[in-house]
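Asks: Let's see this in three dimensions:
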Amino acid sequence: MSTYVQRFAQFAAGCREDGVPEAVRDDVTGRVLDVLGNCLAAYAEPDGDAAPAVLRAVRRWNGTQEATAIGSGLRLPAPSAALVNGTLAHALDYDDTHLPSVLHPSAPVVPAALAAAEATGAGGDDLLAAVAAGVEVCNRLGMASYLPEARNSLFFEKGQHATSICGTLGAAVAAGMLFGLSEQGLADALGIAASMGSGVIEANRTGGTIKRAHCGWAAHAGVNAAVLALEGLTGPPTVLEGRFGFFQAWLDGRYDAEALTSGLGERWELLRTVYKPYPTNHFTHPGIDCALALRGRFDPADVEDVELGVAAPVLRTIAEPREDKVRPRSPYHAKFSAPYTVAAALLGGGGLGLSLDDFAELDPARLALAERVRCVADERASEIFPLAFAAVLRVRLRGGEMLEHRVDSSRGGPEHPLSAGDLATKFRVNAGRALPAERIEALVAAARRRAPAAELLPLTISSP
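Replies: Below you'll find the model as predicted:
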């Protein structure tokens, strides 16, 4: 009987040798473009501090120039490039989400794969297969942590950042495939990576910029795990299910074995990963949808109070502690505030509803309205969560009139996926913050014809 990492290694080796279905390749192409667009927008962010800090740190390390840091064009060792690009990918909280695990799988896996592919000169189809396998492993690990009785991921219940923990293993799979690891080598890379994943999510609640670097560190650790396996380091074959393994260490031994490997290679969890229309924490999206639906139907000056009903488990992230959420510490912290994002959607918004420009600074009018937003648990939203993100918004005006709007699946979610046009708009707006139009179109064309990373990444620099 093979162990879980051996099954994942067999799956990944099969993806490299036999390829992945056309629908999966097409899906991954879009995810690579989404990550590149998010990275470019983050690189151009004037108030960003996490990515520049990471870039300054890796400049100290030096090493072999193997891969490109997106935007800057700095040539770095592959693990360092993965660290920078993974940080950029997650810095704006605009990255894709898998449900019900509530993971952001592309942000750690794509940067790791791009760095390894560029370092090894791998072709475009090899890159896409590696991303597909890495994201699938990441999502499966997240699915194994979802407890139906709790209607939540046990990672999140314990304050752990599932994306950075599971993403480290997904990144190791993707990088290991591109470094040419054998099936045993891939199993070893997974065993090594299981000792490297980390991340706690208190920054979602009370601030700090470390969360922006979580996906960068996962990408960095995944590439390092693959390199260490390539050089002969080995990992325990029972690293996931063992008495002192991954599931025991992180989840107290509770996990869904069927979700982990059932239908692996036939039913793709990757295809259930959805895109974000707004650059904010995903739990805020249904409230934003409700606010956008009501915007323009009243004078904001007439608002007496606002009640937002959301799933009970998300209150800890977007509503508590209240004093921090109604007066966020920074524009980035505001992205994790239900009161502020509702106020922003009621008072303005651009792009696909709310844009990066809405979080360029903390707006006094929005802060004043956020003070009048109360967040409560909504039974219907709680029942739906986390299969979809739902909310109800009730706005009471000074004259006594009550306006209400409910959504059972936020825009971009399983019931309302973004269109191809929406995704194209998102990418071009994001990339346009850092690149001229002709460079953007060259990047789109290269991605769509499945160009290798060595051709894609130089196009993320504004000039040759």
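
Asks: For the rest of this, base every contact and every neighbour count on C-alpha atoms.
Replies: Will do.

Asks: ranges for the strands of the stretch 201-350 of the chain?
Replies: 273-274, 303-310 (DSSP state E, counting those that start in this stretch).

Asks: actually the stretch 51-200 of the chain, not the one I typed
Replies: Secondary structure of the stretch 51-200 of the chain, counting by DSSP E, counting those that start in this stretch: strands at 67-68, 75-76, 97-98, 146-147, 152-153.

Asks: Out of the strands of the stretch 201-350 of the chain, which is the most enclosed?
Replies: Of all the strands of the stretch 201-350 of the chain, strand 273-274 has the most neighbours on average by mean count of other CA atoms under 10 Å, namely a mean of 23.

Asks: let's see this one next to it:
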Amino acid sequence: MTVSQSIARFVHELDIDRVPPEVAEKTRVCLLNGYGIGLGCHDTPYAPVARRAAIAMDGEVATGATLLGDGRKTSIAAACLANSALFHGRGQEDTCGAAHLGTIMIPLLTALIESRGYPLARLMPALLCGYEAGGLLERAYAGKTTPGGFRASPLYGTTAAAAAAGKMLELSETQLAAALANAAAFSGGILQSFADGTDEWRYQVGVAARLGLVAAELARAGSISAPHAYEGTAGLVRSFAKTECDAGALVAGLGRDWAVLRVTFKPFPVCAFNQTPVTAALILREKLAGSPIKAVSVR
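Replies: Now for the predicted structure:
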């Protein structure tokens, strides 16, 4: 089986009631953390920009997906763009290795449930499927793609979004494989905004969510998609990681080495790589502190 076919089978067969308890619990914690961090991002300047762009593209509608920053409703895809930017605003989202998959999937799945009335029982399985699909690729290849200038969140998050959306939509195994192949074809995202101190990286997660939805909907509509989209000679792995892809070895850990258990939560609103320096600086600050104030006189 190809990579997309193997992941599709895993996604199609996943039953949240049959996964290890710690896996199910971690998935719930990821959801709670995502919403909690999102609540703390309302004062950031990035979500309003994304909301304006979302409304400009897809317009405001009477019934649809809610823009969590102001309560207006728009299309699912537009809500993904705006709400993912909201969830990403503080830079304190969850991190699966180098990829921030929760900021991509949680707004997408929330919008799907709200707009289409899918049962809430599909939320946790869909979220877990996304973490596993995106996390599988991140763990295997981020060490090669990140130094190459590609950001892990949009590069692997598009696959995560397609897997999550496909599970929510209850796609067939064949359709799921097509959705994943589509996601591989649409993936990308560069890191230059970090070097230049600009904002593009805050919007990449919303674009990845939109593309994952497009990938799933195209598959549901009947797209014919490359079965070797990941491991092929011009597939995602060779194109971005510049290495060979052993399909069997890559997917061998699905359902055993749970990616969601690698997800960590940031104590500080900075990049994951800066958590340790910030922690060290706070410890050092206490050691370097001057004498405590004994009294204050106001004249």
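
Asks: re the thing from before, the strands of the stretch 201-350 of the first structure into a markdown table, with extra columns for distance to residue 117 of the first structure?
Replies: Below are those laid out as a markdown table (distance: least, CA to CA, whole Å):
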| stretch | distance to residue 117 of the first structure |
| --- | --- |
| strand 273-274 | 23 |
| strand 303-310 | 41 |
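
Asks: returning to what we had before: if you compare the strands of the stretch 51-200 of the first structure, which one is most tucked away?
Replies: Most buried among the strands of the stretch 51-200 of the first structure, counting by mean count of other CA under 10 Å: strand 67-68, with a mean of 28.

Asks: Counting by contacts, list what it packs against.
Replies: Strand 67-68 of the first structure is packed against strand 75-76, helix 78-91, helix 106-120, with contacts defined by 3 or more CA pairs under 8 Å, 6 or more residues apart in numbering; DSSP states H and E.

Asks: Which part of the second structure matches that strand?
Replies: Against the second structure, the aligned range for strand 67-68 of the first structure is residues 65-66 (TM-score structural alignment).

Asks: what's the answer for stretch 131-138 of the first structure, then?
Replies: Aligned by TM-score structural alignment, stretch 131-138 of the first structure corresponds to residues 127-134 of the second structure.

Asks: which of the residues in that stretch are buried?
Replies: Burial within stretch 127-134 of the second structure, assessed by neighbour count using 16 or more other CA atoms under 10 Å, is assigned to 127-134.

Asks: can you check stretch 223-238 of the first structure too?
Replies: Applying 16+ other CA under 10 Å to stretch 223-238 of the first structure flags 223-230, 234-238 as buried.

Asks: corresponding residues in the first structure for stretch 156-168 of the second structure?
Replies: Counting by TM-score structural alignment, stretch 156-168 of the second structure lines up with residues 166-178 of the first structure.

Asks: Mean deviation, the matching stretch versus the second structure?
Replies: Aligned to the second structure and superposed, stretch 166-178 of the first structure gives a mean residue distance of 0.6 Å (mean CA distance after the TM-score superposition for the first structure).

Asks: Nearest residue to the residue nearest the centre of the second structure in space, ignoring adjacent ones along the chain?
Replies: The centroid of the second structure falls nearest to residue 101 when counting by CA atoms, centre = their mean (2.2 Å). In space, and not counting its chain neighbours, residue 101 of the second structure is closest to residue 157: 5.7 Å by CA to CA, 6 or more residues apart in numbering.

Asks: Could you tell me how many residues sit around that neighbour?
Replies: The number of residues packed near residue 157 of the second structure is 38, by other CA atoms under 10 Å.

Asks: do the same with the one 3 residues further on
Replies: Number of residues near residue 160 of the second structure (other CA under 10 Å) recorded here: 34.

Asks: Hmm, it is touching residue 211, no?
Replies: No. In this structure, residue 160 of the second structure is not within contact of residue 211 by CA atoms under 8 Å, at 10.5 Å.

Asks: Now do residue 106 of the first structure against residue 375 of the first structure, distance only.
Replies: 30 Å (CA to CA, to the nearest Å).

Asks: neighbour count winner among the two?
Replies: residue 106 (34 against 19).
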